[in-house]
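Colleague: please work out how this folds:
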Amino acid sequence: MLVPSRRRLRIEVWIVLGLSLGQSAVYSVVQLLDKMSRAPLAQGTSTLNRPQSTREYFDLTYQLLDIVFALVPVLLVIYFLTDQRQPASGGKESHSAFRKLGFNFARPGVDLLQGLGLAALIGIPSLGLYAAGRALGITTAIIPSALDSYWWTVPVLILSAVRHAVVEEVIVVGYLLNRFGKLGWSVPLAVFASSMLRGSYHLYQGFGPFIGNAVMGVVFALIYTRTRRVMPLVIAHAVLDMVAFVGFSLFGKAIGLG
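Modeller: The predicted model follows:
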């Protein structure tokens, strides 16, 4: 098996980030500067799930297309992380990236319990941090969903939550920590870089969400370094976003998670 050089790995990482959350981080910084140059952050708003058409079924189509294409970089990292080794007998032996990342259903009960526990651990303090950020004027008003009420709104919001969870945890935690390790980075440096990236693509919501998501990134990355399983993180993140997106859509109350 050919081992990728460090230069090739660096290029690979930049390509993945440029197609996914690195791009989001750049846009987030620009959006933050745009909001700050217009008015105090406390007067700004951040809408997470926006309608893309006034026509119901075109809006549904756009929403589903966004979800599907957002997952393409995840497929790319799965491809990069899957080793193709040549066994002595000929042919190819695939070493699954799903198993390498712990992104599978090998232990569904344990993963579910850990995910729900993490969601509670992260979710409750996040509400307090959001309230504090609003009081200090460093966080925008967060609107988890502005979608109109259709029969498909709740299912699409659930799919959106799962999409965000899969993209962020697989790329920012599983993939990056794997690649940073192969690049010779220490665990503290890799965890710091991963958590700063997570915080940076939430900057469009203000400095409070940046801090909260960076702390969440440290917790998730440290857990991953011990368990080597990304599935509990995906479950926790999906639950947090489902509560925020669907809860806001059904009850019209900003919960402040994204």
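
Colleague: going forward, measure contacts between C-alpha atoms and count neighbours the same way
Modeller: OK.

Colleague: list the contacts for the nearest residue to Val172 once chain neighbours are set aside?
Modeller: Closest residue in space to Val172, ignoring its immediate chain neighbours: Ser194 at 5.8 Å, by Cα to Cα, 6 or more residues apart in numbering. For Ser194, the contact set (Cα atoms under 8 Å, 6 or more residues apart in numbering) comprises Val172, Val173, Leu176, Leu177, Gly217, Val218, Ala221.

Colleague: run this one through as well so I can compare:
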Amino acid sequence: MPPRTDAPARRLRTEVWIVLGLSLGQSGVYAVVNIIARLTAEAPLRQQTTALNPSRSPRPYLDLTYQLLNIGFALVPVALALFLLSEPGRRATSRIGLTFSRPWRDLAVGVGLAALIGVPGLGVYALGRALGITVEVQAATLDQYWWTVPVLILAALKNALLEEVIAAGYLIERLEQLGWRPASVVAASSLLRGSYHLYQGIGPGLANVAMGVVFAEYYRRRRRTMPLVLAHTLIDVVAFVGYSLLPESVLRTLGLT
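Modeller: Now for the predicted structure:
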């Protein structure tokens, strides 16, 4: 466990609430409200849908502009978290292992984690749809333009950086500085991750809690977010780009549409 800083605990707690309130914590609150609204709607969850990467304008280049702005501004809390974690003589990226110092090892771990999480995740989604506790998730509803696939890849990278830097690196570092026990740290990180996925239904929320436990424990032991970012990016790229490229009949067979 890293040594405590000289900053008062109250200041650190306030900082954590501010960072979460500007990023994943805010998303979590909205997702909780969203799942309550879905559960109390007339239509059951199995008949409801959600789109992860919707089109934002019928005009192609205006749509592209909105997509890029959304990605760029979503990364501002990441920059804030890294700024707050930085110390004299030590960059925050080095502190949380967001570096390219061991690319092949990180890539191998990332691919392994992606397979460990991604394959069972698809099964959990299918099971959730069958049980009626998961909405129909449309991973990408963008029209097919020359920029569609690059934007989906950037969106996957954005999600990975936002979630792994804040939910894993930043939050775990700060909670440990506040003296939290390892089990409590892992629980907080994983429950946060599950909360902001509840808009997809109860199934994805629980699946992401499980993913959060694996990722949080890995970070707690290894102090590296780069493999987590690679794994998360790979999972989302397969979901987003695969969804946009697969024929409708295949998507229907997989229960994705």
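
Colleague: how about the contacts of Ser194 of structure 1 in a markdown table, adding distance to Arg55 of structure 1, secondary structure and neighbour count?
Modeller: Formatted as a markdown table, these follow (distance: Cα to Cα, whole Å; DSSP: H, G, I helix; E, B strand; the rest coil; neighbours: other Cα atoms under 10 Å):
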| residue | distance to Arg55 of structure 1 | secondary structure | neighbour count |
| --- | --- | --- | --- |
| Val172 | 35 | helix | 26 |
| Val173 | 37 | helix | 29 |
| Leu176 | 39 | helix | 22 |
| Leu177 | 42 | helix | 24 |
| Gly217 | 38 | helix | 25 |
| Val218 | 41 | helix | 21 |
| Ala221 | 41 | helix | 28 |
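
Colleague: show me what Pro8 of structure 2 aligns to in structure 1.
Modeller: In structure 1, the residue matched to Pro8 of structure 2 (TM-score structural alignment) is Ser5.

Colleague: residue range for stretch 231-246 of structure 1 in structure 2?
Modeller: Stretch 231-246 of structure 1 covers residues 226-241 of structure 2 once aligned (TM-score structural alignment).

Colleague: all strands for structure 1, in order.
Modeller: For structure 1, the strands defined by DSSP state E cover 45-47, 83-85, 93-95, 141-143.

Colleague: mind putting these into a markdown table with mean neighbour count?
Modeller: Converted to a markdown table, these look like this (neighbours: other Cα atoms under 10 Å):
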| stretch | mean neighbour count |
| --- | --- |
| strand 45-47 | 17 |
| strand 83-85 | 16 |
| strand 93-95 | 12 |
| strand 141-143 | 22 |
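
Colleague: how about the ones you listed in CSV, adding distance to Pro125 of structure 1?
Modeller: Compiled in CSV, those are given as follows (distance: least, Cα to Cα, whole Å):
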stretch, distance to Pro125 of structure 1
strand 45-47, 20
strand 83-85, 40
strand 93-95, 39
strand 141-143, 16
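
Colleague: map Leu178 of structure 2 onto structure 1.
Modeller: Mapped onto structure 1 by TM-score structural alignment, Leu178 of structure 2 lines up with Leu183.

Colleague: now do its match against Asp66 of structure 1, distance only.
Modeller: Per Cα to Cα, to the nearest Å, Leu183 of structure 1 is found 32 Å from Asp66 of structure 1.

Colleague: repeat that for Asp34 of structure 1.
Modeller: As defined by Cα to Cα, Asp34 of structure 1 lies at a distance of 24 Å from Asp66 of structure 1.

Colleague: likewise Leu176 of structure 1?
Modeller: Where Asp66 of structure 1 is concerned, Leu176 of structure 1 sits at a distance of 23 Å (Cα to Cα).

Colleague: picking that back up, what number of residues lie near the match of Pro8 of structure 2?
Modeller: By the criterion of other Cα atoms under 10 Å, Ser5 of structure 1 has 11 neighbours.

Colleague: right, I'll leave it there.
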